[in-house]
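# dropping the sequence and predicted coords here.
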Amino acid sequence: MTTPIELARVDLRGRTPAVAELRSALPRGGVDVDSVLPHVRPVVEAVRDRGAAAALEYGEQFDGVAPAAVRVPAKALAEALAGLDPQVRAALEVAIERTRKVHADQRRTDTVTEVVPGGIVTERWVPVERVGLYVPGGNAVYPSSVVMNVVPAQAAGVESLVVASPPQKQFGGSPHPTVLAAAALLGVDEVWAVGGAQAVALLAYGGTDTDGQPLAPVDLITGPGNIYVTAAKRLCRGLVGIDAEAGPTEIAILADATADPVHVAADLISQAEHDVLAASVLVTDSPALADAVDAALTAQLPVVEHAERVRTALTGTQSGTVLVDDIAQGLRVVNAYAAEHLEIQTADAAAVAARVRSAGAIFVGAYAPVSLGDYCAGSNHVLPTAGCARHSSGLSVQTFLRGIHVVEYTEAALKDVAGHVVALADAEHLPAHGQAVRARFEALS
C-alpha cells in the first residue's frame, strides 16, 4: 500500500504578515555554499597551479574516470551525433529552432544620444569574447542545458565558446553522448570532459592539455550545477564573470478552485524529480484543491520512475502548500517567494500573471507546464533560484553582452559645460578633475 503524501501546510488565511515575516514563513530549501568552500578552495587552487593535470586527477577522484585528455576529440562529437536516436534528434532540433527564434529577438542595437549639439553618447553592445558553458551530469542527462546555454551565446555573437561536462565512466571518460550530440548539432566544436569545481577552475584559469594543446581561459561562465560548482563559481568570480549562484530547482503554482488537481500534482512531481532538495510549492485559496492535490500526488507517485527521490523532495521542508484568503493574497505570497518557475492555474490566468513582479519564468494557464519551458517553449530554462528572481533575470542574450558607453564631444560642446564640470569637481574636493577640463581652454601657469 502506498503511503499517502500530504504536503506540509502553511495557513496564512486571515493574516497579513509583513514582507520579512512572509519570506521566513514560506517553504524554502537551499544549500549552505559557505560550508563547502573549505573543500572546494584546494581544488580551485590546485587547478590554478597545475591546470589540466589537477583537473583530470580530481575527475578520477570524483567521477571515477580520467579521460586521456580534457578536450573531447572531434571524432567523438561526430560519432555521438551520428548515433543519436532519431526521435531525440528531432526533438532537439525543434528545441533549438524555437529557442533560437525567441533569443534572436533579444538582440540589442546600439543607441546613439545627442545630449547637446556636438555632444554624443553611444551605448554600444559588444559580446563577451570567450565563454564557458557548464552542463551538469549527476541524476540526469541534460542536452537541453546545452541548448539553453549555447543558443543565447551564439545569438549574442560570442565568437569562442566551450562546453564543459563531467566525464562518464560508462562512456570511457567522455561526457554523455547525448550531450556531445547536442553540442555537435549546435555547431560547437570545443567540449571539455571535466565537471564539478575543477571544471569551473579550469575554465577560469585555463591551462595546457595532455597533448600539449592550449586550453584557453574564458571571460564568463554560465550554466547550473551542484553546490560544489556553485562554490567554485563564487571563488572564481571577479577573475571571470558568472551568470548566477544556482541553488536547487523550484516550482511554485498559484492555483484556485478551477485548477485540475491532476495537472497540479503532475507539475509538482516533475520538478521534484530533479533532486531530493528540489522545492515544490502550491499556493491556493481552495482547501478543497489542496486536498485533491495531495490525493493526486499519492495516486501518481507509484508510477513515477524516481519515486523515492520525488517523495523525499515533496516531504522536505522546502516543499508545501500555502493557504491564502484569495488570489490577491496569493500574488503577494508568490511575489515574496520569487520562484524560479511559477505556474498560474487560475481563472483569467493571463490577467493574474500580468500582476506577478518576481519570478524567473511564468507559465500561464493549464497548457503551459514548466516541462514545456524546460525543452520546447523557446524560453530559457537557466533561471534564478532561492528568491533571486526578486533582483535577477534568467539566462538570455543580454547575459553575453556588455554595454560600453562611447563619449564624443566637440570643443564647443565641452566648453559649454566646462564650468559645471569644474563646479562639481570642486564640490567633491577633486580639483584636478576640473583642471583637466580647464587645461583645454586656459594657459597653464
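That came through fine.

# only C-alpha atoms from now on, for both contacts and neighbour counts.
Fine.

# pretty sure A164 is in a helix, no?
No. Counting by DSSP: H, G, I helix; E, B strand; the rest coil, A164 falls outside a helix, being strand.

# A further structure is provided below for comparison with the first:
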Amino acid sequence: MKIYRFPAKKEWTALMQRPLFDFSNLEEKVAQILQTVATQGDTALRHYAQLFDKVEPTLLNHLAVGEAEIEEAKTLVSPELKQAIKEAIANIRLFHQAQKENFQPLEVAKGIHCWRKSVAIEKVGLYIPGGTAPLFSTVLMLGVPAQIAGCKQIILTTPPNREGKIHPAILYAASQVGISQIFKVGGAQAIAALAYGTESVPAVYKIFGPGNQYVTAAKQYVARQGVAIDMPAGPSEVLVMADSSADPAFIAADLLSQAEHGIDSQVVFLTDTELLLESVQKELAKQVEHLPRKEMAKAALANSLMVLLSSKSEMIEFSNQYAPEHLIIAFDDAQAQAEHISEAGSVFLGHYTPESVGDYASGTNHTLPTNGFARAYSGVSLDSFIKKITFQTLTPQGLQHLGKTVEEMAEAEQLFAHKNAVSLRLAKLQELP
C-alpha cells in the first residue's frame, strides 16, 4: 500500500482516485454481446457460455434450473451452512421488514386529499456473480427484500461452472427465499437476457446485483435504453479510520477482507497515529500470506493507500470527500464521531463490528454504491423493489378552494388548456343549485 503522511488538503483529490483500467474497448464489446442476445436469444446465451465460461452448449440444453437440481443442491450444503443461511435470512428479513411504510391520506386543505401507495415492481432480475467467488449471500440480500416487497416475478441468473451446474449454496439460498426461476447465464449476456428476454429467460423491469466490469457496463448500457437498474456500481472498496485504541490485527483483516474481492478493489486506511500505521503494515504483510486469494489481494493492495492525518476531524473530512462503499470507524468514541459522517454506503462502528457482518448476516444490505456514488445513491433496500404512486381526490368544495390558484399559475405559464380543465368545472359548480 502507498503511504502518505500529512498530505495537504489540496492533494487529497489526487490521492482519492480509484484504480484506473483501460476499458476503451469495453463498451463496444458489451454492446455487441447485448445486440447478439437481443437478436439470437438462447442460441447466443449458449454461445457465450461456451466462449466465456467454457461450458459445452449441450450441457445447457435447458438454461433453466430444474426442481431436481435444486433438491440435489440441498443435499450438498452442510448442515452448518444451512443454519448460517437461515440465521442470516432472519436478520435480513427483520431489518428490511421494518422499512415498510404506512403513508396515511392527508387532507392538505379542506376537500383536498393526497396520499401515496407503495407498489412492488412486478418483474425484477437478480444477477448473482459465480465466477471467482459464488456470492450466495447476494441471493439473500436481493431475494429477501424482493420477497417482502411482493414482486410477482423474481428471475435469478448466475453463471454455471464448466459442468453446466450452479453452485449448490446459490441454489439452496434461492430456495430459502422463495426464488424458483433460476437460469444458468452469467456475464453481460445475462444482463441482456434480463433486459430483452429470450425464449427461456423472461424480460424484467429492473435489474439488481453486482458483477465485473462487463456486467456493470451492460447494466449501464441497458439503463440508457429504459431498463431500470439498482445503481451504478463497480469494484468493492472499504475505508477504515482508526485511533490509538484500535487493534492493528483487526484493521489489517478488515482491509484484506475487501482486497480479496478482486485486483480492482481498493482499500484505504486513515489514522492519526504513526505507531498504528506501522503496526498495520506489519499485520498486512503477515496476514496476506495465509489467504488462498493472496495474489488477488496483493494486487488490490498495490492500488490502495494508507494516510496519516493530524486528527479525527481530518479523517472524517477525508472520508466524506472519498465517499466509500464501506466505512469502518475504529475509534474509542465511534458512535459520537459517526454523527459527522455524511457520505458512505454502509458504516461499521467500533472495534467489534467488522465489515464482514454486513456482507453476510447483521441484517443490513451489502449491495452498495461504489466509486464515490455514495454521495448521491443509497444502498439496496426495500424501497429499491418498490415504486410509489401518488393519489389525490378533490371534493367540489376542494376544487372551489384551489381552482383560482391553479388558474392563475396555468395562465402565467401560458398553458390555457390546463386552466380550462379547472375553469369548466368551476363554471359547472356555479350552475348547480
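Sure, I can see it. Note that this is a predicted model, so its numbers are computed, not measured.

# spatially nearest residue to the aligned residue in structure 2 for S160 of structure 1 (excluding sequence neighbours)?
Superposed on structure 2 with TM-score structural alignment, S160 of structure 1 falls opposite Q153. Spatial nearest neighbour of Q153 of structure 2, chain neighbours left out: K123 (4.7 Å); criterion: Cα to Cα, 6 or more residues apart in numbering.

# that neighbour against F208, yeah?
No. Taking contacts as Cα atoms under 8 Å, K123 of structure 2 lies outside contact range of F208: 11.3 Å.

# out of these two, which sits in the busier spot?
Using other Cα atoms under 10 Å, the more surrounded residue of K123 of structure 2 and F208 is F208, with 23 against 19.

# ok, now which ones touch the residue mapped onto that one from structure 1?
By TM-score structural alignment, F208 of structure 2 lines up with T222 in structure 1. By Cα atoms under 8 Å, 6 or more residues apart in numbering, the contact set of T222 of structure 1 is 131-134, 149, 242-244.

# alignment lookup: A412 of structure 2 to structure 1.
Using TM-score structural alignment, A412 of structure 2 sits opposite A427 in structure 1.

# N25 of structure 2: neighbour count?
Neighbours of N25 of structure 2 (other Cα under 10 Å): 8.

# before we move on, what about T109 of structure 1?
By other Cα under 10 Å, the residues close to T109 of structure 1 number 10.

# what's it aligned with over in structure 2?
Match for T109 of structure 1 (TM-score structural alignment): N102.

# in which helix or strand does its match reside?
Taking DSSP states H and E as the definition, N102 of structure 2 sits outside all helices and strands.

# same question for Y58 of structure 1.
Here Y58 of structure 1 is assigned to helix 52-63, by DSSP H and E.

# give the aligned range of that helix in structure 2.
Using TM-score structural alignment, helix 52-63 of structure 1 pairs with 42-53 in structure 2.

# mean distance between that stretch and structure 1 after superposition?
Compared with structure 1 after fitting, stretch 42-53 of structure 2 deviates on average by 1.4 Å (mean Cα distance after the TM-score superposition for structure 1).

# what sits up against that stretch?
With Cα under 8 Å, 6+ apart as the test, stretch 42-53 of structure 2 has contacts from 36-37, 55-57, 60, 159-162, 185-186, 189-190, 198-200.

# cross these against strands and list the overlap.
Per DSSP state E, strands hold no members of the contacts of stretch 42-53 of structure 2.

# which ones are touching the most centrally placed residue in structure 1?
With distances taken as Cα atoms, centre = their mean, the residue of structure 1 nearest its centroid is V382 (3.2 Å). Residues near V382 of structure 1 by Cα under 8 Å, 6+ apart: 145, 148-149, 223-224, 394-395.

# same question, L301 of structure 1
L301 of structure 1 touches 307, 310-311, counting by Cα under 8 Å, 6+ apart.

# then S265 of structure 2?
Per Cα under 8 Å, 6+ apart, neighbours of S265 of structure 2: 19, 235-237, 258-259, 300, 303.

# any chance of the residues you listed in CSV, plus neighbour count, distance to Q321 of structure 2 and secondary structure?
CSV is the format used below for the contacts of S265 of structure 2 (neighbours: other Cα atoms under 10 Å; distance: Cα to Cα, whole Å; DSSP: H, G, I helix; E, B strand; the rest coil):
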residue, neighbour count, distance to Q321 of structure 2, secondary structure
P19, 15, 17, coil
P235, 22, 18, coil
S236, 24, 17, coil
E237, 25, 14, strand
Q258, 23, 20, helix
A259, 30, 21, helix
A300, 24, 21, helix
N303, 20, 18, coil
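
# still touching in structure 1? Go through the residues you listed.
Among the contacts of S265 of structure 2, the ones still in contact in structure 1 (both residues aligned by TM-score structural alignment, their matches' Cα atoms under 8 Å) are 19, 235-237, 258-259, 300.

# which pair of the residues you listed spans the longest distance?
Using Cα to Cα, the pair of the kept ones among the contacts of S265 of structure 2 lying farthest apart is P19 and Q258, separated by 14.2 Å.

# what strand or helix carries I182 of structure 2?
Element membership for I182 of structure 2 (DSSP H and E) is strand 181-184.

# show me where the stretch 51-200 of structure 1 has helices.
52-63, 74-82, 86-104, 143-156, 177-185, 196-205 (DSSP state H, counting those that start in this stretch).

# deepest-packed of these, please.
Mean neighbours per residue, mean count of other Cα atoms under 10 Å, is largest over the helices of the stretch 51-200 of structure 1 for helix 196-205, with a mean of 29.

# what about that helix, how far off from structure 2?
Looks like 0.8 Å for helix 196-205 of structure 1 (mean Cα distance after the TM-score superposition for structure 1).

# counterpart of stretch 178-188 of structure 2 in structure 1, which residues?
Under TM-score structural alignment, the match for stretch 178-188 of structure 2 is residues 187-197.

# residues contacting the matching stretch, please?
For stretch 187-197 of structure 1, contacts defined as Cα under 8 Å, 6+ apart pick out 40, 43-44, 55-56, 59, 67, 69-72, 74, 77, 136-137, 161-167, 173-175, 180, 183, 225-226, 228-233.

# distance between the ends of it?
The first and last residues of stretch 187-197 of structure 1 sit 26 Å apart, counting by Cα to Cα, to the nearest Å.

# report the buried residues of stretch 108-118 of structure 2.
111-113, 116-118 (16 or more other Cα atoms under 10 Å).

# in strands, which of those residues appear?
Members of these lying in strands (criterion: DSSP E): 112-113, 116-118.

# I'd like to know which of the residues you listed is nearest to P7 of structure 2.
Minimum distance to P7 of structure 2 across those is 47.8 Å, recorded for S118 (Cα to Cα).
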